[in-house]
Structure formats: C-alpha cells, structure tokens
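J.: any chance you could fold what I've pasted below:
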Amino acid sequence: MPLSLYLLALALFAMGTSEFMLSGLLPAVAADFHVSVGTAGTLTSAFAAGMVVGAPLMAALARNWPPRFSLFAFLAVFLAAHLIGAVTESFAVLLVTRVVAALANAGFLAVALTTATASVPPRQRGRALAVLLSGTTVAMIAGVPGGSLLGTALGWRATFLAVAVLCVPAAAGVLKGIPSRQQHTAVALRPELAELRKPRLVLVIALAVLVNAVTFGHFTFLAPVVTDVAGLGDWWVSVVLVLFGVGSFAGVTTGGRLSGSAARPVVAIGGVLVLSGWFSLDVLGREPIVLLPLVFALGVVSFAVGSTLIARVLHHAAGAPTMAGSYATTALNIGAVAGPLLFVAQ
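T.: Next comes the predicted model:
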C-alpha cells in the first residue's frame, strides 16, 4: 500500500481520538467552565451534528479543489480548532470549535475515502480502505484510553493539544505523499447527486445506516452492560472497550480483504450476526466468560460489515467521483447519531 494511505490513517487516528475521547472528559470540562455535565455534553452532540451535515457540505465545497489541497486544508482547520479549544476560557467558543472540528473531520474523511480508492488498482481498493479506516479503530484501542489518561494526569486541555500535535506529521505527510497533480475528474454536481437515485446505492447506504445505528446504539451503553448486567467492576469497562477496539481493527482488516471478492456473503452473513449479536448482548452478557469474547466478536463482524458497505457505496457511486466519499461518511454518521438516540427512546 502507498505510504500516503498510512499518513491519511494517522490523521484519522487523531480525528477518531478527538471524536471519542471527550465523553470521558466531560466532568473535568464542566468543572473548568462552571457548567453542568449535561451542558458539557452538548459538546459531543455538536460534534455529532457537525459530522452528519459536514460530509456532503464540505465535499461539495471542495469538489473542485485538488485532493492534496482539500486534505491539507481540512487538517489545518481541524488542528486550529483544537488549538483554540485548548486555550479558550469561553464555553461558547469551545462549542463552536467542536462544530468546526466536526465539519473539517467529515470533509477530510469524505475526500480521503475517494483519494484512497483512487490511489490503488481496483482489486486493492478494499485493502486501501482497510488501511485508511484502521486509523479510527486504533484510536478506539489506544487513542481514547490514552487521551483519558492524559486528561487525568495533565487536564483535558492537554488532550486537545495532543490531538493538534498529531495533526502536524499527518499534514506534512499529505503535502509530501499526495501528488500535487493527482488526476481530478471534473463532473457537474447535479449528475453526482443523481447517483443517489440508483436503487442499489440507496440500499447499500440504508444498510450502512442500519449497521452503524445498531452498533453504536449498543456500544454507547456498553459500560452499564459490563457493570450492571455482567456484575463486573468499573475497571473492566476499559478492558471490554479495548477488546472491542481490537476486534474492530481485525474486522476492518478482514473486511478490506473480502470486500472485493466476497462482499455479498460478508454483508448477508455478517449483517445477521451483527443484529443478533448486539440484541442478545443483555442476555448473553450476564456471564463474564461469554461477554468478553462476544464483545470482541461483535467488534470484528460490525466493522467487517461496515467497512465492506463503505466499499460498496463507493463502488455503486462510481459516477460521483467527488461526492461518493461523502455518501459513505454521511451514512455512517447518521447511524452513529441515530443509534444512541433510538436506544434511549426505547
């Protein structure tokens, strides 16, 4: 795989760490700004909303820009948002920086998905996506726990600065690793949007929303399953989250290798396993000896199916070379936002 893919994955590691780590830092943020934890929680809601609307808006904005410029610009904005967030004394300013960071994150991912698949031969596109998305899964394994530890030791502002620092080599890598004159197909926006009329594309997008909604709807409330359902101590929560992260990394890798040759079996069989596994977690998870391997397995199948669906979205949206990545990103983000909300509403 090209070195540029690993540098893009580094950027997604920083962005994934930023997206997921804040939930563990909310009490410290609330205390620093003298607001309630509920009010501090709007920081995560604002980021989620920015991710949902940011992918299509930012992709449309950057569609006529060279990929290298787009990726660097989004990274620079993301970095600046974290620097401002780390030093501000105003909660309102921090809230704005989270929205801006989410918009930059969504735009970067949308462009990175199409750039990754365009940088390799068709047969290697699944593996290219696996390398790219590994940045997010490694963030779940190492970035989020590391950010939590750093925040505990040095304060939540240190985690924002750390994320900004991680963006520096990623940005340098984009400038060095992405060709300045990479082939860029100019297509009018209306035909790209017309791709959304394809029944197969709509079906794959709907499946991506469903899988991500089920996955993140249950993952968000995994801690109570560990402590209340399985009866384990609080420190086991971190163990279970790491297990899920390791499983998700294995799933992305597996999905990348199979998305080209066995996409239908992965989605058909894996999709059933995702739904049945998550919805049986409250029952099967009562026994710790079952819960631990089950969470790992759910990480594998959830991300194997999810990464395969991303590859299929890009495949079926081939007529939308600049917007296809935003379709995949939006589907995943809608699922990630809707899932927890629907879970709470039950």
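J.: hey, let's count contacts and neighbours off CA atoms from now on
T.: Fine.
J.: quick one: the strands in the chain, in order.
T.: Read by DSSP state E, the chain holds no strands at all.
J.: would you state the helices of the stretch 201-346 of the chain in chain order?
T.: According to DSSP state H, counting those that start in this stretch, the stretch 201-346 of the chain carries its helices in the segments 222-224, 235-258, 263-279, 281-284, 288-316, 324-345.
J.: which ones are touching Lys282?
T.: Rather than Lys, residue 282 is Asp. Residues in contact with Asp282 (Cα atoms under 8 Å, 6 or more residues apart in numbering) are 225, 229.
J.: and what of Thr220?
T.: By Cα under 8 Å, 6+ apart, Thr220 lies in contact with Pro340.
J.: over to Gly325?
T.: Gly325 neighbours (Cα under 8 Å, 6+ apart): 59, 109-114, 314.
J.: present these as CSV; the columns should include neighbour count and distance to Leu243.
T.: Shown next, in CSV, are the contacts of Gly325 (neighbours: other Cα atoms under 10 Å; distance: Cα to Cα, whole Å):
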residue, neighbour count, distance to Leu243
Ala59, 24, 34
Leu109, 27, 25
Ala110, 26, 28
Val111, 28, 30
Ala112, 26, 27
Leu113, 26, 26
Thr114, 22, 30
Leu314, 24, 29
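J.: compare with the first, here's sequence two:
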Amino acid sequence: MPLPFAVHVLGLAVFAQGTSEFMLSGLVSSIAADLGVSLAAAGLLTSAFAVGMVVGAPFMALFSRTWPRRRALLLFLAVFVAVHIAGALTPSYGVLLAARFVGALANAGFWAVALSAAVSMVPDRLRGRATAVVVGGVTIACVVGVPAGAVLGERWGWRAAFWAVAVVSLPAFLAIARCVPSGRGSEAVPVRDELRLLTGPRLRPTLLTMALVQGATFCAFSYLEPLLTRATGLTAAYVPVALALFGAGAFLGVTVAGRYADRRPTAFIAYGMAALALGWSTLALTAGRPVAVLVLIPLLGLLAFGTGTALITRVLGLAPEASALAGAFGTSAFNLGAAVGPWAGGLALEAGFGYRAPVWVSAALMVLALLTVAARWRRRTQVRAGTAAGC
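T.: The predicted model follows:
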C-alpha cells in the first residue's frame, strides 16, 4: 500500500531543515576563521541548535496542540526561513548562536507536528514506513544537502549555505500549503494524562537510550571535517565526499529500519547498538588510514540512522494515545544527544587528546547506551521472576 503524498511532502520539508542541522559539520573551520572563534566554539553552533530542539519540542508541541496541523507547520517553517536569512547576514558570533537556537525552536515544533501528522495519515501497520519517510528527509539532507553546503562553503563562504537552506525551504512551504490536510491535533487525551504516559517507566529507558545513541552519532559527525583533514590526512575536497557517503549509508539505514524494525524491534535496536559501539571504536583506531575511514563512514551512517529510526518508531508505538507529545519527547531525546555529543567532543579536543578524541567519546557513549539497555533487561527479568515466584 503506497503512503499518502502528504507524508512525502513532510519528508521534503525535513530535508531542508535537516540540511541546516547537519551542514555545520563541513563548515566549522571556515566559520571559526571568519568569526574569530575556536573550533570548539564553532562546534557549539550545532549544540545550540540541538539545545533549542530539546527545549522547544515539548513546549512547541503543547503550544500548537490544538492548532490545525497545516497552520502550525507553515508557521514553524516560516520562522525557520527567517532566522536563516538573519544568520546569513550577521557578522556576530553571538547573533548567529541565537539564530541557531531560535531556528531550532521552530524546527522542533515542526518535527513534533510532522511526526504526529505522518502517523495519523496511515494505518498502524504503516507507522514505521511513515516515520522512516519523515526521518528519511534528514538522511537525504546528509546525502545531498550537507555535501552541497560544504561545497558552497568552500567556494563562496559558509554564508552561502545559510542562504541555500532558506531558498530550498520555499518549495516545501508551498507543498505543505497545498498537500497537507488541515486537521487538528488530538484533544481526546488530557495533557496531564499524556505527560504521565510519556514520563512513565516504559518510555524513560527508551528515551535515554535514544539520547545516548544520538550523542554518539553527533559527537563524531560534528568533528568529522577536522578528523578527515588533520588525522586522516585527506584534503578538504574529500570532505563533501565523506559526508555524502555517511548520508548514503544513513538513507539506507532509515529504509531498512522502516521495512524491518517493526518485526523485531528489540533485537533490531540491540544489534544496531552493539555494532555502533564496535564501529566507532574501529574508526578511532583506523583514523590514520584513508581507505578504512572511507569504508567505515557509510557503514556507521547506516547503523546510526537505522538504529535511531527504530528507536523513534518504538517511542511512537509505545504511546499511540499521545502521538504529538511522543514525537516531541522523541525529538527532545534525539537532540539532547545532539547537544551533549558535540559538547563532549569539544571538551576532548580542548583537553588536547587529539582529533580522534570525539570518536572515542562516541564509542564510550555507545557503551553507556548498551549498559542502560542491559540494566533495563535485568530489571525486567527480576520483576518477571518475582511475579512468577509470587504466583
């Protein structure tokens, strides 16, 4: 059964916004040089965006909860475009940092409404595919938008990439206005009951795991450009190629997750996390070998986004009665990791541990994620054993 065209339109809009979220991984050096700040400070522009997503997702979801979905999506996208124009024009690091934060608030609201809208337009058995299409917009951004942003930044400066994001968002705006149904968010479940469900013992471990997995992904990805040019020894011309490889792997991972993660979600997520822990460690060990790095990058993109998509689908499936806030909490967890990861990687760089250090931090975060899952599994086993003994 084909998905409604409107679901694909939402993926188009997420592509434009995902390009902005991830494109700084190829621009950190030029931004740092132009604005006179350190690499770690430039990396914080990614963290600022992620913090805005973390803070904004639940509040924007509550703010727009009873709005017509089309109106909410259009408003959030309009604000997103406006702040990118401001970011392209400003000579100030502080203003750019603020623009990234405000843009993230708008993006967070868009994500929360878009995930809710996508799953509301399809039957339960297609929830995974609909979620994968929306998240797939991010992976297409990695394949096309992020490398294109890196090329624009190399040829015409990093500001050209900001202008490009604003321009690419305009077709998405028009498509949403024409194609997305103007239904309202659900008012059947009181907000208090939704929050109680989302903060309960079933979802908390999944959200924490999601944050750790995304923290590992963003930690290494945010500093991929200096890793390639200063540890691997590749020229700057290889950076867009590497980003495209990562994005191609990510797109394949989202596709696989959309097709198969619903069948055995627990096993799919567990195996993906174990493979990521091994993969990030291997990348750190082989970072001085160009061939090994270029082989590992798409594989890690596949594992990171396949596992991340499966976790988002899991969150939405565990809270079907509160899909808007579930999408918001999932977005917050996703971007909490995206905020903490680059920050932790920046600390490792500033401490003088070298350009491989962020990748080692990613491996450590994956180990923590695996320990979290193991602790949850152990508690569930003990509860089941206690219940059986009581019977």
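J.: got a TM-score for the pair?
T.: Overlay of the two chains. TM-score (TM-score structural alignment, normalised by the length of the first structure): 0.90; 345 aligned residues with a Cα RMSD of 2.4 Å.
J.: that older thread, and of the helices of the stretch 201-346 of the first structure, who's closest to Val96 of the first structure?
T.: The closest of the helices of the stretch 201-346 of the first structure to Val96 of the first structure is helix 324-345. By Cα to Cα, the value is 18.8 Å.
J.: now that closest one, how far from the centre of its chain.
T.: Centroid separation for helix 324-345 of the first structure versus its chain: 10 Å, with Cα atoms, centre = their mean, to the nearest Å.
J.: quick one: buried residues of it?
T.: By 16 or more other Cα atoms under 10 Å, the buried positions in helix 324-345 of the first structure come out as 324-340.
J.: how close does the alignment partner in the first structure of Ala261 of the second structure get to Ser280 of the first structure?
T.: Alignment note (TM-score structural alignment): Ala261 of the second structure maps to Ser259 of the first structure. Here Ser259 of the first structure is placed at a distance of 27 Å from Ser280 of the first structure (Cα to Cα, to the nearest Å).
J.: which one of those two has more residues nearby?
T.: Taking neighbours as other Cα atoms under 10 Å, Ser259 of the first structure and Ser280 compare with Ser259 leading, 28 against 11.
J.: nearest residue to the more buried one in space, please, no chain neighbours.
T.: Using Cα to Cα, 6 or more residues apart in numbering and skipping residues adjacent in sequence, the residue nearest Ser259 of the first structure is Thr308, 5.0 Å away.
J.: do the same with Phe246 of the second structure
T.: Ranked by Cα to Cα, 6+ apart and with sequence neighbours excluded, the top spatial neighbour of Phe246 of the second structure is Pro298, at 4.3 Å.
J.: what's the spacing between the one you found and Trp163 of the second structure?
T.: Shown here: Pro298 of the second structure relative to Trp163 of the second structure, a distance of 28 Å by Cα to Cα.
J.: looking only at neighbour counts, state which of those two leads.
T.: It is Pro298, of Pro298 of the second structure and Trp163, that has more neighbours when counted by other Cα under 10 Å, with 23 against 18.
J.: hang on, isn't the more buried one packed against Leu252?
T.: No - at 9.3 Å, Pro298 of the second structure does not count as touching Leu252 under the criterion of Cα atoms under 8 Å.
J.: longest helix in the second structure, please.
T.: helix 357-390 (DSSP state H).
J.: may I see the buried residues of that one?
T.: In terms of neighbour count (16+ other Cα under 10 Å), helix 357-390 of the second structure has its buried residues at 357-370, 372-373.
J.: same deal with stretch 155-168 of the second structure?
T.: 157-166, 168.
J.: now swap in stretch 39-53 of the first structure and tell me
T.: When burial is assessed from 16+ other Cα under 10 Å, stretch 39-53 of the first structure yields the following buried residues: 40-41, 43-44, 46-53.
J.: contacting residues around the counterpart of Ser120 of the second structure in the first structure?
T.: Correspondence of Ser120 of the second structure to the first structure, assessed by TM-score structural alignment: Ala118. Neighbour list for Ala118 of the first structure: Arg125 [criterion: Cα under 8 Å, 6+ apart].
J.: ok, Ala118 of the first structure to Leu314 of the first structure distance?
T.: Counting by Cα to Cα, the gap from Ala118 of the first structure to Leu314 of the first structure is 11 Å.
J.: for Phe74 of the first structure, same thing?
T.: Where Leu314 of the first structure is concerned, Phe74 of the first structure sits at a distance of 21 Å (Cα to Cα).
J.: ok, now Ala48 of the first structure?
T.: 22 Å.
J.: can you check Ala30 of the first structure too?
T.: Distance of Ala30 of the first structure to Leu314 of the first structure, given as Cα to Cα: 40 Å.
J.: tell me which residue of the second structure lines up with Phe69 of the first structure.
T.: Aligned counterpart of Phe69 of the first structure in the second structure: Arg71 (TM-score structural alignment).
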